[in-house]
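> Kindly return the folded structure for what I paste below:
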Amino acid sequence: MIGARVFCIPTATLERSSSSSIFFFFPKISTRPVSRVSTTVAMSTTSKSQEELDSIFKQKRVVRTTVRKSLKAMNPSLRTQQDDAIQNTVLEAPWFKSCRRLCAYISCKSLNEVDTSRILSKILQHPGTTTTAASMTNVADKKLYVPWVEDKKSNMRMLHISHMDDLIANSMNILEPALVDALGNEREDVLQADEPIDLFILPGLAFDRCGRRLGRGGGYYDTFLKRYEDRAKAKGWSNPLMVALSYSPQILEDGGIPVTPNDVMIDALVTPSGVVPITPPAIERM
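Just a heads-up that it's a prediction; the model follows:
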């Protein structure tokens, strides 16, 4: 199961920026996972009472408020440096170069998300636009699916695009794929595709080195990833690699992110200081 692959990396070194009051967590990469009991979110299988869930949701709101303030306080030049470092790491990674079908988010500046514009542009390069045969091999022939929010009930689809021009701004000024292509054909939905996804590049508001991910509260990614998991299981497909991109202030101490049974875990983090593999599949591939 996508959400069941949870292993914990030893506690990271805590560094403090000399130019701000924000604490930055720079993970030390470990090659030896520490196993722990896990279900969808490494919690007890006992059903949570409504009172317990309400308490967890309250804790999540507190963490979201704290992390949002930290992100808002980031120095713009530091943000740019971290964007460049994270995207360079992804673009140069063998696990990215070798993937052929992937889902990735379209970064939104107003949400303070890690920039993905260079990653998407590289994926959508076409023959004749790359400078060398080697660079073309690294990024060509990738099939990309990006999010389209269907409604306000946590329903989201991932639709195939071939060009950056396939994206349009929605009512919140967030880029999404148009539902039909230039020829009027409906875009392929990844949940109807005949081949499995190799890689998910995920956003989030906060993460830890045990694979916990805190979203923005809408539940869109957790809902979608569970649907993809069900389809992959029905088709007998292998699980995709679940990789999240994170600025330094978004990385919290282990156990600092409250979780519910519906929260989906990640396999690895890409941070400004490098890749942090978490699960055995990630350690094996990264």
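
> CA only for contacts and neighbour counts going forward, please
Fine.

> Count the residues that sit near the residue nearest to residue 225 when sequence neighbours are not counted.
Distance criterion Cα to Cα, 6 or more residues apart in numbering; nearest residue to residue 225, sequence neighbours excluded, is residue 264 at 7.4 Å. By the criterion of other Cα atoms under 10 Å, residue 264 has 28 neighbours.

> what about residue 264, which SS state?
Secondary structure state of residue 264, per DSSP: H, G, I helix; E, B strand; the rest coil, is coil.

> Tell me the first helix or strand C-terminal of the helix or strand harbouring residue 276.
Assessed by DSSP states H and E, residue 276 sits inside strand 274-277. Later in the chain than strand 274-277, the nearest helix or strand by DSSP H and E is helix 280-285.

> Check the offset of that following helix from the chain's centre.
Taking Cα atoms, centre = their mean, to the nearest Å, one finds the center of helix 280-285 at 16 Å from the center of the full chain.

> And this one, please, so the two structures can be compared:
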Amino acid sequence: MSSQKRLLRTQIRKVLSAISSQSIDLQSNLVCQRVLQMPEWKQSKNICLYLNMPKAELRTNTLLSAAFEQGKRVFIPKCLGPHYMEMFELESPNIQLLPKNNWGIPEPAGDTAKVMENGIHCDLIIVPALAFDTAFARLGHGKGFYDAFLRRYSTWCTEKSIQYPLHKVGICLQEQWLSSRVIPIEPTGCFHWHSCRTLLRSFDKPPSVSTSEPKKQASANPKVCPSPN
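This next block holds a predicted model:
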């Protein structure tokens, strides 16, 4: 299972490295506009939203601006250790002054309110990924931040008898959407088809990826090939 994931990550990162900024801008706008039309977005008051990496990831600045314009509370991730992150409240849509982590992602200082503190719950979480597949399985970057956070949040809701449902929405670029059930599901994975029914993208036909190990004669950097259909 781990070797399959390593191969997938290698394939997808190679493809993502070649995507133009213009394509990412176009796809980001299309996907974000779809998110803004969702009933889950319109009804939510507390939103957990990722801030995107500088390159090769769907951009969320449109969602960030809209959330503040609509009076929603926005919580963004801060990585605090191996497999551990918290969602801290962002008090302004101006993220230019926030410190950046090792991936170039702006992070909160960690001195504001956070989800699961003083009864603060989340209505909607927008989740990134390295890839998704048709079974709604999620392939992350291998650090386990979102799986661990979602497990803790689920436990907290049970312990506190929190009745508010958490809607999990995955968003991705065309190049991150895989055409079949190719992402291995681990027992600890929280983000798969029976816990997430919503995955938004800007296109209809996904590319396909082979999860078989490359043959000895094959290139050391196998490519993700577009579907012939």
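
> TM-score for these two?
Scored against TM-score structural alignment, normalised by the length of structure 2, the superposed chains reach a TM-score of 0.80; 197 aligned residues with a Cα RMSD of 1.7 Å.

> before we move on, the earlier item: and the residue nearest to residue 225 of structure 1? What does it align with in structure 2?
The alignment partner of residue 264 of structure 1 in structure 2, by TM-score structural alignment, is residue 190.

> how close does residue 151 of structure 1 sit to residue 218 of structure 1?
Counting by Cα to Cα, to the nearest Å, the separation of residue 151 of structure 1 from residue 218 of structure 1 is 11 Å.

> So these two - more neighbours on which side?
The residue with more neighbours, out of residue 151 of structure 1 and residue 218, is residue 218; 12 against 9, by other Cα under 10 Å.

> The more buried one against residue 156, yeah?
No - Residue 218 of structure 1 is beyond contact range of residue 156, at 10.4 Å (criterion: Cα atoms under 8 Å).

> And the aligned partner of residue 17 of structure 2 in structure 1, how close does it get to residue 216 of structure 1?
Under the alignment (TM-score structural alignment), residue 17 of structure 2 maps onto residue 72 of structure 1. Going from residue 72 of structure 1 to residue 216 of structure 1 by Cα to Cα gives 15 Å.

> What segments of structure 2 are helices?
2-16, 21-36, 39-43, 61-69, 145-160 (DSSP state H).

> in the fourth one, what's buried?
Residues of helix 61-69 of structure 2 classed as buried under the neighbour-count rule (16 or more other Cα atoms under 10 Å) are 61, 63, 64, 67.

> would you turn those into a markdown table with distance to residue 76 of structure 2?
A markdown table is the format used below for the buried residues of helix 61-69 of structure 2 (distance: Cα to Cα, whole Å):
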| residue | distance to residue 76 of structure 2 |
| --- | --- |
| 61 | 12 |
| 63 | 12 |
| 64 | 10 |
| 67 | 12 |
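
> quick check, nearest of the residues you listed to residue 203 of structure 2?
residue 63 (19.1 Å; Cα to Cα).

> What segments of structure 2 are strands?
46-49, 73-81, 84-90, 124-127, 131-132, 138-139, 167-171, 198-200 (DSSP state E).

> what about these, which gets the closest to residue 24 of structure 2?
Checking these against residue 24 of structure 2 by Cα to Cα gives strand 167-171 as the closest, at 12.5 Å.

> Give me the range in structure 1 that that closest one lines up against.
The aligned range for strand 167-171 of structure 2 in structure 1 is 241-245, by TM-score structural alignment.
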